[in-house]
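> What would the 3D arrangement of this be:
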Amino acid sequence: MTSHIILPAPIAVNRPAAPGPVVVSVPHAGRIYPPEILSAARVDRCALERLEDRWCDRIAAGAHDAGAAVVTAFWARAVADCNRGEGQMAPGEVAPTLRAQFATPGRKERAGLGVVPTRLADCGPLWKQPIDRTALEWRLDRLHRPFHDALAGEIAAACARFGFAILVDLHSMPTIPPGQPGHGARIVIGDRFGATAAESLAALAVASASALGEPVLRNQPYAGGHIVRTHGRPGDGVHAIQIEIDRSLYLTAEGLPDAGRIGWLSRWFAEFIRKAGQWRPDAQFLPQAAE
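All right, here's what the predicted structure looks like:
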C-alpha cells in the first residue's frame, strides 16, 4: 500500500524530563485513518470508529508530567490492534494463502477481533477483501511493530535506570451489560490473575481506582490482553497492569468528551502514576483508612 498524503506518525513517545519507572501504553485511542484503510473498507468511517477506545488518550494527558513515558498510537485500531499478537486471526478472515498460520483461533479472533479487526456486530465484514499478506504486513509494519518496539525500548530504559519497570496499559470499555460477567463494574484492573504484576502493585491500582467512588473489579471481565501478557514479566522486573474505564464515565451520550469528567479522570490517573512511580517491587501495600 502506498499513499501520497502525508499523515502524522502512527505512534508517539512522550518522555518526561525526569523519567520514572512507569511506562504508559495507550494503544486504542488513535483517530487517524490512512486513506488506504478507508478505501479498503466496505463500511463507513463511523463504523470503524466503533473499534476505538474513544478519547481515552485524554485521560492519560497528565501522565507525562507525573513522570511516565507515554506511548500512544495515533493511527486507529482499524489499521491494526496493538493489543493482539501477530498470530491472532481467524483463518476465515484472511486470504487462503495465509490460513495455515492462523489455524488455532481463540474466541475473540473468531468474533473478528484479531490483530486486524475484520467484523463488528451489526456491521458484518469491515473490509472489501479478505486480508492478504501484503495488507497484513503493511498494517503490522506501519503500526503494530513500531508500537511494541517503542514499548519495549521504554521498558528497557526504565529497567536500566531503576532495575525494574511498571507498564500501565490504558483502555476504555463499553458499559458491561446486565447478565454479563463483571456487570456493574465501571473500572477493571487486569493483571492476568497475578501473572503480570506483583500483588502489591495490583492492590495499589485497585485502591486508587476505588477512591473515585466507582465500582472496581479485578480481572473480571478483562484480565489483560496481549500487551500486558507480552511485556509483563515480574520475574524479570517488569510489572504490567491493564486499566479499563467505562466510557460512560467521561463521554457524552453522543460519544463526545465531557471536559469536566475527563479532567476528573485525568487528575486521578496522573495521581495514580505518581503513586506507582514511588512503588517498589518489594513493597507491601496496605490500604489506608479513609481520611
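> hey, let's count contacts and neighbours off CA atoms from now on
OK.
> quick one: buried residues of stretch 222-232?
For stretch 222-232, the neighbour count (16 or more other Cα atoms under 10 Å) marks 222, 223, 224, 225, 226, 227, 228, 229, 231, 232 as buried.
> Kindly reformat the residues you listed as TSV and extend each row with distance to residue 259 and secondary structure.
Shown next, in TSV, are those (distance: Cα to Cα, whole Å; DSSP: H, G, I helix; E, B strand; the rest coil):
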residue	distance to residue 259	secondary structure
222	27	coil
223	29	coil
224	28	coil
225	29	coil
226	31	helix
227	29	helix
228	29	helix
229	33	helix
231	32	helix
232	33	coil
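> Please give the structure of this sequence too, so both can be compared:
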Amino acid sequence: MEYKRGVYLYTLPEGDMAPSVFDVPRSGREYPLGFHSTAPFNDVHFLVSQYVEEIWARAPQSGSGLLYATFVNNWIDANRGERDIDPALLFEPWPEPLDPTDKSNRLGMGLIHSKARGHALYPDKLSVAEVKHRIEHYWRPYHTRLAELIEERRQKFGIAFHLSCHCMGTIGPVTAHDHGLRRKDFCLSDRDGTTSSREFMEAIAEAMRKRGYSVTFNDPFKGAESIRLHGKPEAGVHSVQIEVIKELFMDEESFQKKPDFDKVQEDLAGVAADIAAYARSQAR
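You can find the predicted model right below:
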C-alpha cells in the first residue's frame, strides 16, 4: 500500500496489473484538526459516501488499483472542480475568476461545502488562504496521483479505464428531480457520452445485471469532476462514475453496516474482476 498522510491511501493491484483503476473521492472519514462546524454531526457526516472504499476493497485482487481519498468531503470535495466555489462563502474576493455551479449556489455543495442537510457548516466565512490551503494540500495531491495512475496504465497498455465510485441516497431527496422515488441499485454516468465509450458502460452494466442488480445510465446523476477531469476517450482514457444506493449495504440514518454487507462486497469483487477482464481485452 501507498499512504500519503491525511490525503490518500492507494492499494496496489495484485498479480498482473490490468489497465483499470478505481478511485473513491468522497468516502474519507478523517476530519482534519482545522475542521470546526456548528452543524449537528449526523448532518455533517450524512454527506460522506461511507464504506464505498470497503465495498470495492477487493478490486485490487483482479489487477486494478484502488485510490481512496481519506479526508472528509465536507473539508474539501474531490468530486468538485477547483473553481466551483461560492463567493458568498469567502471573507474576501477570490484572486481569479470562479465558476460556481448549481451545486454551490443552490445546495451549498461545491468544492467547499457550506451546508449540511439545511444547516450552515461554518459560523463565519472562510479566508482565501484557508481555501487555497485545502486545494493545495488535499484536492490537488489527490488528483495528481490519480492522473499519474491513469497515465501509467495508458502508457503501458495504450488504453486506461477509470471508475469513480460513490454511493447515493436510496430515495431521491427534495432537491433532486427524482424526489420521493426509489432509485435503481446502480447509476453509471459518463456525462452523456463524453467521458467513456458506450461499450464500456454496457460492459459494467452487464457485470452488475448478471448478479441481480438494476442499473440506470446518467440518471439521476450525469457524473461530476472526477470523470470530467480525467475522462478523455479520444486519448484512450475511459472514465465512468458508479453510484450505488446506500440501502444495499448500510442504514442511512445510523450509518451501521447491514447484514448483507459482505455479500455486496463479494458481488462487487466479481464486478471488478469482470471490469479488469474487459480492460485487458481492450489493451494493445
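> name the element the most far-flung residue of the second structure relative to its centre belongs to?
Relative to the mean C-alpha coordinate of the second structure, counting by Cα atoms, centre = their mean, the farthest residue is residue 92 (29.8 Å). Under DSSP states H and E, no helix or strand contains residue 92 of the second structure.
> who's in contact with it?
127, 128 (Cα atoms under 8 Å, 6 or more residues apart in numbering).
> And the buried residues of stretch 222-232 of the first structure, which two are furthest apart?
222 and 231 (16.9 Å; Cα to Cα).
> What separation do you get for residue 183 of the second structure and residue 166 of the second structure?
Distance from residue 183 of the second structure to residue 166 of the second structure, counting by Cα to Cα, to the nearest Å: 14 Å.
> right, I mislabeled it, should have said residue 104 of the second structure
Note on residue 104 of the second structure: its distance to residue 166 of the second structure, by Cα to Cα, is 19 Å.
> Could you do residue 160 of the second structure as well?
From residue 160 of the second structure to residue 166 of the second structure the distance is 20 Å (Cα to Cα).
> who has more neighbours, the two?
Neighbours were counted for residue 160 of the second structure and for residue 166 using other Cα atoms under 10 Å; residue 160 has more, 29 against 25.
> Can you find the partner of the more buried one in the first structure?
Aligned counterpart of residue 160 of the second structure in the first structure: residue 165 (TM-score structural alignment).
> ok, now residue 150 of the second structure?
Residue 150 of the second structure maps onto residue 155 in the first structure, by TM-score structural alignment.
> residue ranges of the helices in the second structure, please?
For the second structure, helices defined by DSSP state H occupy the ranges 41-46, 52-55, 102-105, 128-134, 140-157, 198-209, 225-230, 261-282.
> got the buried residues for the longest one?
When you say that, I think you mean helix 261-282 of the second structure. 261, 264-280.
> Please apply the same query to the third one.
The neighbour-count criterion (16+ other Cα under 10 Å) identifies 103, 104, 105 as the buried residues of helix 102-105 of the second structure.
> In the first structure, what residue corresponds to the first one?
Translated: residue 103 of the second structure. In the first structure, residue 103 of the second structure lands on residue 108 (TM-score structural alignment).
> pretty sure its match is in contact with residue 117, am I right?
No. Contact between residue 108 of the first structure and residue 117 fails when scored by Cα atoms under 8 Å: they sit 9.8 Å apart.
> one step back: which residues does the match of residue 103 of the second structure contact?
The contact partners of residue 108 of the first structure, taken as Cα under 8 Å, 6+ apart, are residue 114.
> Sort out which one of the buried residues of stretch 222-232 of the first structure lies nearest residue 213 of the first structure for me.
Nearest to residue 213 of the first structure among those, with distances taken as Cα to Cα, is residue 222, at 19.9 Å.
> Spatially, what comes nearest to that closest one if we skip its sequence neighbours?
Nearest residue to residue 222 of the first structure, sequence neighbours excluded (Cα to Cα, 6 or more residues apart in numbering): residue 190, at 6.1 Å.
> could you list every residue that touches that neighbour?
202, 218, 219, 220, 222, 223, 224, 241, 242, 243.
> ok, 6 Å please
218, 219, 223, 224, 241, 242 (Cα atoms under 6 Å, 6 or more residues apart in numbering).
> and the residues you listed as CSV, adding distance to residue 12 of the first structure?
As requested, those are exported to CSV (distance: Cα to Cα, whole Å):
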residue, distance to residue 12 of the first structure
218, 29
219, 28
223, 26
224, 22
241, 21
242, 20
